[in-house]
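[1] sequence unknown, structure follows:
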């Protein structure tokens, strides 16, 4: 579940101040520091940090994938950021424990900054109807069963009747399967390249295909690798639907609703692939809302 090629900051419009060159991570971090969401991040400490490593290949599918996720706990909230397997320095988890959120928002590692901001926003703005969230239950079952149910909910956030082709950034075969079932074309993009389960090419440069698509479906991992910014700028400039499916930054990305992002499927820890019992995702915005 990688995302598209990362590029440097570009000019993106802020909701209230016109034009800024801040990447979205810095933009939302700045709002957090000025009290837009709740208490000063410098007053809150991370008591627990952990990493999760996963490998999977669903029965009946020929390809699998691996994930590694850094997670930080703040009260009842867990903030997470996926990284490429093996990229996370061994000392990171230990270094985060006991640090303030404010300190971690200045950490040199992007994954730490994302996870800290995600934990902070999950603590200050939990997924709840008061903040626009709709609970969607995933049933007990295998990882593949849960993946397919989740995929149906995520794809349902797109205005499918008005969509000709979707740019999918971060390949998840269950999502592609759902788009195929609706007769919707797509361009699959992922840093790893390769092919989909249906032997279609997976492109490594998502930006090259933006103009060929009239909607964008992107993984939250784009927040962690910096590649969300050009997707967001394109959606803002063109009005194209931008739907995000997020385990990484699941509490961060809903803050962009109405500011280029049309819908978010937010899935905080524990993720569907960790628990065979019923779990929950939280849906924001979407077609007809």
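    In hand now; what should we look at? As the structure is a computational prediction, the values presented were derived from the model and not from experiment. Numbers count the residues shown, from 1 in each chain.

[2] make it CA atoms for all contacts and neighbour counts henceforth
    OK.

[3] show me where the stretch 101-250 of the chain has its helices.
    If DSSP state H, counting those that start in this stretch is used as the criterion, the helices of the stretch 101-250 of the chain fall at 101-104, 110-124, 143-155, 173-181, 221-225, 228-238.

[4] which one of the ones you listed lies closest to residue 44?
    Across those, residue 44 has its closest neighbour in helix 101-104 (5.8 Å, Cα to Cα).

[5] contacts for that closest one?
    By Cα atoms under 8 Å, 6 or more residues apart in numbering, the list of residues contacting helix 101-104 from outside reads 33, 40-46, 96, 112-113, 116-117, 120.

[6] in addition, the following structure is provided for comparison:
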């Protein structure tokens, strides 16, 4: 697959500034968000002892939907109303980081959709139950790792299906999440990803790191330690490919609608730095 070359993004704030200045596409003062909405979910799969909750802010810009996940209740009251009809330029400077991320995601997805021309390789997530689709997505994400059996992967943003998939391939998962707690198998979940990077062969991290401000420190630390960083992204699926070759080795991009919203087949998108990334 051949893709157009892309300019490396040194950090999220720089990318936001480039978008605001119109360096990545149309003048954002001329673009407005048509629809803003949140999706709040609670999950407890059959056969699993635990569950989880999250909330996703999504912004519709023309044909594109940009998203950023947050902790439930974290968005200030009135956020959705503030975003609907707002100029993209204003939202790129919004005081709430998840709003800035969702706006940037929508803007970049409108500029460079997930297509082969922009470096994306489509991967089908088959129809099935929520757990079946979660496992299929986990397998597709794990395929982007270049780690042999017996190796170790730091998983930032714990997803039990990802940990199970790593186990099935003979790879040790080192779970880390700001919420802490324990995994499905009773393993303690660390809360300081930067302290764990030295123990792993690669890092697998959620796009939620964009929305909580931990992405850039994690990316820099992975670079400093020489650890390949693979991102799985419902949050910022169009943002993270901009960091390919700048500390990010690969991205599994999953734009809205996400696999857990229905039981039909869906498409996620693989990006690899050695494929040329995104234009």
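    Looks like it arrived, so ask away. A quick note: this is a predicted structure, and the numbers were derived from the prediction, not measured.

[7] coming back round to it: in the contacts of helix 101-104 of the first structure, find the pair that's most separated.
    Across the contacts of helix 101-104 of the first structure, no pair lies farther apart than 33 and 96, at 18.7 Å, counting by Cα to Cα.

[8] would you list the helices of the stretch 101-250 of the first structure in TSV and tack on distance to residue 162 of the first structure and mean neighbour count?
    What follows is the helices of the stretch 101-250 of the first structure, written out as TSV (distance: least, Cα to Cα, whole Å; neighbours: other Cα atoms under 10 Å):
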stretch	distance to residue 162 of the first structure	mean neighbour count
helix 101-104	42	22
helix 110-124	32	27
helix 143-155	13	19
helix 173-181	13	18
helix 221-225	25	25
helix 228-238	15	19
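
[9] what's the closest non-adjacent residue to the alignment partner in the second structure of residue 137 of the first structure?
    Taking TM-score structural alignment as the alignment basis, one finds that residue 137 of the first structure is matched in the second structure by residue 124. Nearest non-adjacent residue to residue 124 of the second structure, counting by Cα to Cα, 6 or more residues apart in numbering: residue 267, 4.6 Å away.

[10] what residues are up against the one you found?
    The neighbours of residue 267 of the second structure, taking Cα under 8 Å, 6+ apart as the test, are 122-125, 254.

[11] name the element the corresponding residue of the first structure for it belongs to?
    In the first structure, the residue matched to residue 267 of the second structure (TM-score structural alignment) is residue 280. Residue 280 of the first structure belongs to strand 279-285 when elements are defined using DSSP states H and E.

[12] mind reading off the mean deviation between that strand and the second structure?
    Once the two models are superposed, strand 279-285 of the first structure sits on average 0.8 Å from its counterpart in the second structure (mean Cα distance after the TM-score superposition for the first structure).

[13] report the inter-axis angle for that strand versus helix 143-155.
    Direction vectors for strand 279-285 of the first structure and helix 143-155, defined by axes from the mean of the first three to the mean of the last three Cα atoms, to 10 degrees, enclose an angle of 10 degrees.

[14] quick one: map residue 169 of the second structure onto the first structure.
    Under the alignment defined by TM-score structural alignment, residue 169 of the second structure corresponds to residue 182 in the first structure.

[15] that match and residue 126 of the first structure, how far apart?
    In this structure, residue 182 of the first structure lies at 32 Å from residue 126 of the first structure, with Cα to Cα, to the nearest Å as the measure.

[16] sorry, back to before: name only those of the contacts of residue 267 of the second structure that count as buried.
    Among the contacts of residue 267 of the second structure, those classed as buried by neighbour count (16 or more other Cα atoms under 10 Å) are 122, 125, 254.

[17] and the residues you listed as JSON lines, adding distance to residue 205 of the second structure?
    What follows is those, written out as JSON lines (distance: Cα to Cα, whole Å):
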{"residue": "122", "distance to residue 205 of the second structure": "20"}
{"residue": "125", "distance to residue 205 of the second structure": "20"}
{"residue": "254", "distance to residue 205 of the second structure": "14"}
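
[18] what is the nearest of these to residue 38 of the second structure?
    The shortest approach to residue 38 of the second structure among those belongs to residue 254, at 16.6 Å (Cα to Cα).

[19] the first structure: which residue goes with that closest one?
    Under the alignment (TM-score structural alignment), residue 254 of the second structure maps onto residue 267 of the first structure.

[20] return the residues in contact with that match.
    245-247, 250, 280-282.

[21] hmm, try it at 10 Å
    With contact set as Cα atoms under 10 Å, 6 or more residues apart in numbering, residue 267 of the first structure has these partners: 80, 127, 150, 220, 245-251, 279-283.

[22] repeat that for residue 172 of the second structure.
    Residue 172 of the second structure makes contacts with 149-155, 163-164, 166, 200-201, as judged by Cα under 10 Å, 6+ apart.

[23] one step back: I figured the match of residue 169 of the second structure was touching residue 161, is that so?
    Yes - Residue 182 of the first structure is within contact range of residue 161, at 9.3 Å (criterion: Cα atoms under 10 Å).

[24] residue 42 of the second structure matches what in the first structure?
    Aligned partner of residue 42 of the second structure by TM-score structural alignment: residue 55.

[25] wait, I meant residue 71 of the second structure
    That one, residue 71 of the second structure, aligns with residue 84 by TM-score structural alignment.

[26] its match and residue 52 touch, don't they?
    No - contact status for residue 84 of the first structure versus residue 52: not in contact, 11.8 Å apart, counting by Cα under 10 Å.

[27] ok, the alignment partner in the first structure of residue 96 of the second structure to residue 71 of the first structure distance?
    The pairwise alignment with the first structure assigns residue 96 of the second structure to residue 109, based on TM-score structural alignment. Look at residue 109 of the first structure and residue 71 of the first structure: by Cα to Cα, they are 13 Å apart.

[28] how far away is the residue mapped onto residue 93 of the first structure from the second structure from residue 126 of the second structure?
    Counting by TM-score structural alignment, residue 93 of the first structure lines up with residue 80 in the second structure. Counting by Cα to Cα, the gap from residue 80 of the second structure to residue 126 of the second structure is 32 Å.
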